[in-house]
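Asker: Here's a sequence, model it:
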Amino acid sequence: MEKDFTEANRYYDAQKKVKEIRGFYEHLTVYVLCNPIVIVVNYMTSPEYLWWIWSVMGWGIAIVLHGLKVFEYPPFYNKKWEQKKIQEILEKENQKRLENNHGNKFE
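Answerer: As a prediction, this is how the structure comes out:
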């Protein structure tokens, strides 16, 4: 029974990861398809000021951050960090619960 549960969890996690990767590639595709349009609109409407650079750079930063998160490259906010943070929060809750129970016994 335990093996089936573990196997189901692994499948769910893999499925979730594939959705995240697909979401990144969809985001990247929209970036690649839309930015040429933004550039053309800029040159047609106000060629004296090249504002498309800010659009491409800003959106590009978002793409890079999205990719880093999906492919787990940053040294922070990855699965290991999440597990550590969960344990930290659970320990704080347990400590508060113990302090509250301890305080109530002596009243």
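Asker: use CA for all of it now, contacts and neighbours both
Answerer: Noted.
Asker: the helices in the protein, which residues?
Answerer: 2-45, 52-70, 79-105 (DSSP state H).
Asker: Now do the first one: distance to the chain's middle.
Answerer: On the basis of Cα atoms, centre = their mean, to the nearest Å, helix 2-45 sits 11 Å off its chain's mean C-alpha point.
Asker: structure for this one too, so we can compare:
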Amino acid sequence: MNNLESEAYKKAAKRVKAKKEFYNHLATFVVMGVFFFLLNAVTAWGSWWFYWPMLGWGIGILFHYIDVFGIPGVEQVNDSDWEEKAIQEELRKMGYSGKEKSFGKSEEEDYLDLKEMKKEKASRGRTRWDEDELV
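Answerer: Down below sits the predicted model:
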């Protein structure tokens, strides 16, 4: 296994472990919810208190779910590859295919473009741009 595959494996193993921990947390929440309900029913029928600890714990479960799976329909920003994905998406929107070696023109190409523009100006006698706009 090469280094890239090894890193991908470690990342996948970490995500699977996080999911397993969430499911264990959820199972414990359900079991304890039943326990609290039965305890409340046996000790103080009619005076319900079991939902208060379950409400607090449920909020913790919600945050744990968001940490592991994210908010449904919303891309996770805390993903370590999120910034790279966002950059690639912006480049795609701008029309870069990713096959170019450099995204900008070199200084020599810029200079040549400027020379061509000056030649065009001289041949026409007038310009479609102001001299102030040239950098």
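Asker: which of the helices of structure 1 is buried the deepest?
Answerer: Highest mean neighbour count of the helices of structure 1: helix 52-70, a mean of 15 (counted as mean count of other Cα atoms under 10 Å).
Asker: Would you check the span in structure 2 matched by that one?
Answerer: Here helix 52-70 of structure 1 aligns to structure 2 at residues 50-68, judged by TM-score structural alignment.
Asker: I would like the residues contacting that stretch, please.
Answerer: Counting contacts by Cα atoms under 8 Å, 6 or more residues apart in numbering, the residues outside stretch 50-68 of structure 2 that touch it are R15, A18, K19, F22, H25, L26, F29, G33, F36, F37, N40.
Asker: mind putting those residues in CSV, distance to W49 of structure 2 included?
Answerer: Formatted as CSV, the contacts of stretch 50-68 of structure 2 follow (distance: Cα to Cα, whole Å):
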residue, distance to W49 of structure 2
R15, 36
A18, 31
K19, 31
F22, 26
H25, 22
L26, 21
F29, 16
G33, 11
F36, 9
F37, 9
N40, 7
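Asker: and of these, the nearest to K93 of structure 2?
Answerer: Comparing these against K93 of structure 2 with Cα to Cα places R15 closest, at 29.9 Å.
Asker: Just give me the residue closest to the centre of structure 1.
Answerer: Within structure 1, the residue whose C-alpha comes closest to the C-alpha centroid is K69; the distance, by Cα atoms, centre = their mean, is 4.9 Å.
Asker: Matching Y11 of structure 1 against structure 2, which residue comes up?
Answerer: In the superposition onto structure 2, Y11 of structure 1 corresponds to Y9 when matched by TM-score structural alignment.
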